[in-house]
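Trainee: Show me the folded form of this:
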Amino acid sequence: MKWLILQALLLGFAISTPAFAQGTPTEVVKKAVDEVIRIVSDKELKKPQNEPKRRQGLKKAIGAVFDYGEMAQRSMARHWKERSAPEKKEFTELFETLLENSYAGKIESYNQEKVVYGKEIVEGESAEVRSRIITTKRDEYALDYRLMKKGGKWMVYDVVIEGVSLVANYRTQFNKIITSEGYPALVKKLRAKSEEIKTP
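Mentor: Purely as a prediction, here's the structure:
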């Protein structure tokens, strides 16, 4: 249940409009979190017949403050420079689909969890927003957002759950597959996973 809650909120903050990428790092995160809570709490959108509409709205908005290109590059680490331009484009698109579809259902499992914002750390063009998730059973979990400034807007490039980096976690998985089976095998697995978890 712990990871279900955390994963639900992991991408939840990114459900926003482009305007949410403006303001201080904490404002960017808070506005987006507030918006996703509004969406998943909407009684009309919760109706079964509105599921496609709700899911499509969530998917369309997810990329507003989520820098998939940066995340994809960091997740590939040293293997990124070995890829051609078309390969980088394809991988980024597959990575984006993986994240969008993986958490679409989990985002909707929101159950009145409380989000408490803590310290904001800004160092030049980089920032970190710390927060805590408090469940209805009074359990608490740390959820921190790492952002970087691009084009005058703060964009999220990593999320750290209880000290575990999302990007670092994917980097370990991707490196293991590429090292043992090759890059084509990774692409094949990502394609298969995208099909497996494709939203309705």
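Trainee: drop to CA atoms for contacts and neighbour counts, all remaining ones
Mentor: Will do.
Trainee: for this protein, what's the longest helix?
Mentor: Secondary structure of the chain per DSSP state H: the longest helix is helix 85-107.
Trainee: name the helices or strands packed onto that helix?
Mentor: Counting contacts by 3 or more Cα pairs under 8 Å, 6 or more residues apart in numbering; DSSP states H and E, helix 85-107 packs against helix 2-10, helix 51-62, helix 68-76, helix 183-196.
Trainee: Which parts of that helix count as buried, going by neighbours?
Mentor: Using 16 or more other Cα atoms under 10 Å as the test for burial, helix 85-107 gives 88, 91-92, 94-104, 106-107.
Trainee: Show me the contact partners of that helix.
Mentor: 4-5, 7-12, 40, 55, 58-59, 62, 68-69, 72, 80, 187, 190-191, 193-194, 197-199 (Cα atoms under 8 Å, 6 or more residues apart in numbering).
Trainee: hmm, try it at 7 Å
Mentor: Helix 85-107 is contacted by residues 4, 7-9, 11-12, 55, 59, 68-69, 72, 190-191, 194, 197-199 when judged by Cα atoms under 7 Å, 6 or more residues apart in numbering.
Trainee: The helix or strand following it relative to helix 2-10, how many degrees between them?
Mentor: Sequence order places strand 114-123 as the next helix or strand after helix 85-107, per DSSP states H and E. Interaxial angle of strand 114-123 relative to helix 2-10 (axes from the mean of the first three to the mean of the last three Cα atoms, to 10 degrees): 60 degrees.
Trainee: let's see this one next to it:
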Amino acid sequence: MAEPSGPALQVCRLIIVFLLVCSAHSLRAEITPLDVIRSSNTLVLDIYEASPEITRKVLDDITRVMEKVTDFEEIADRVVQKTCVGGSGDSCEQLKTEFIALLKLNATRKLGRYRADRFDYLGQVVEGRTARVKTIAWFQEDSVELDYILEKKEGRWVIVNYIADGVDTVRNYQSQFSRIISKKSVNFLIGRLEKKNRLYRKERSEIKKQL
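Mentor: Here you go, the predicted model:
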């Protein structure tokens, strides 16, 4: 197997540095939610800068960064526990599994197509073990007010929700899921998520490999 070189080597180094910084942060009581958001956003921007185009490797690298700072299971729990009414325990668990997959695929899919090229950091509000980091995400001249909701778990801050231009991600999914389940069924919703996940995986598989 060939050793990574050029942009691929630069991305590998960036990820190693990020993981080391995260490990060091876990030992520092003063690490803040703003630090977590700033460092992860910076790494994502650096990954894009190191690659001239969106490849599968770029998306895989970004997925690893997001998994390090985002509690996808917590996000899914907040939605599924509120909306999975009338379904069996197995069907609710299957809904959660498919939803977690959708969150990860959809997040990198949107980042690949509509990525920000810079961020303004407006500050943070910390209340006990929860926090809100306020930012503005820019792409060229367009901007989105993007707030990150974090919780402190096992000594580190992780993202558990996003609010984009006033739209709460968790509440938005809760509303969508409740509407579909009330009109159809839990199994119908599972089928819809499975279909979307197959489509997004197919899209991702067709993205050019980085040689």
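Trainee: Can you give me the TM-score here?
Mentor: Once superposed, chain against chain, the TM-score is 0.78 (TM-score structural alignment, normalised by the length of the first structure); 180 aligned residues with a Cα RMSD of 2.6 Å.
Trainee: sorry, back to before: now distance to Phe20 of the first structure too, for the helices and strands packed on helix 85-107 of the first structure, in a markdown table please.
Mentor: Below are those laid out as a markdown table (distance: least, Cα to Cα, whole Å):
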| stretch | distance to Phe20 of the first structure |
| --- | --- |
| helix 2-10 | 16 |
| helix 51-62 | 10 |
| helix 68-76 | 16 |
| helix 183-196 | 27 |
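Trainee: for the ones you listed, which one sits closest to Met155 of the first structure?
Mentor: When these are compared by Cα to Cα, helix 68-76 sits nearest Met155 of the first structure, at 9.5 Å.
Trainee: Would you mind pulling the contact partners of the closest one?
Mentor: Under the contact criterion Cα under 7 Å, 6+ apart, helix 68-76 of the first structure has outside partners 80, 92, 95-96, 157-158, 167-168, 170-171, 174.
Trainee: one more time with 8 Å
Mentor: Among residues not part of helix 68-76 of the first structure, those counted as contacts by Cα under 8 Å, 6+ apart are 80, 91-92, 95-96, 157-158, 167-168, 170-171, 174-175.
Trainee: that older thread, determine which stretch of the helices and strands packed on helix 85-107 of the first structure is the most buried.
Mentor: Burial of these is given as mean neighbour count (mean count of other Cα atoms under 10 Å); helix 68-76 ranks first at a mean of 20.
Trainee: Of all the helices and strands packed on helix 85-107 of the first structure, which one comes closest to Lys149 of the first structure?
Mentor: Of all those, helix 68-76 sits nearest to Lys149 of the first structure, with 11.6 Å by Cα to Cα.
Trainee: what's the matching range in the second structure for that closest one?
Mentor: Aligning helix 68-76 of the first structure against the second structure (TM-score structural alignment) gives residues 72-80.
Trainee: and the longest strand for the second structure?
Mentor: Identified as the longest strand of the second structure according to DSSP state E is strand 142-153.
Trainee: thinking again about what came up before, who wins for proximity to Lys114 of the first structure among the helices and strands packed on helix 85-107 of the first structure?
Mentor: Per Cα to Cα, nearest to Lys114 of the first structure of those: helix 2-10, 10.6 Å.
Trainee: Show me what that closest one is in contact with.
Mentor: Here helix 2-10 of the first structure makes contact (Cα under 8 Å, 6+ apart) with 103, 105-110, 133, 141, 143, 159, 161.
Trainee: same check, this time on stretch 196-204 of the second structure
Mentor: If you take Cα under 8 Å, 6+ apart as the criterion, stretch 196-204 of the second structure is touched by 56, 98, 101-102, 105-106, 109.
Trainee: how about these in CSV, adding distance to Gln124 of the second structure?
Mentor: Compiled in CSV, the contacts of stretch 196-204 of the second structure are given as follows (distance: Cα to Cα, whole Å):
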residue, distance to Gln124 of the second structure
Arg56, 33
Glu98, 32
Ala101, 29
Leu102, 28
Leu105, 28
Asn106, 26
Arg109, 27
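Trainee: Could you identify the pair within the residues you listed that is furthest apart?
Mentor: Arg56 and Glu98 (21.1 Å).
Trainee: Distance check, Ile15 of the second structure against Asp90 of the second structure.
Mentor: To Asp90 of the second structure, Ile15 of the second structure is 37 Å away according to Cα to Cα, to the nearest Å.
Trainee: go on, Glu127 of the second structure?
Mentor: Glu127 of the second structure sits 36 Å away from Asp90 of the second structure, going by Cα to Cα.
Trainee: Thank you, goodbye.
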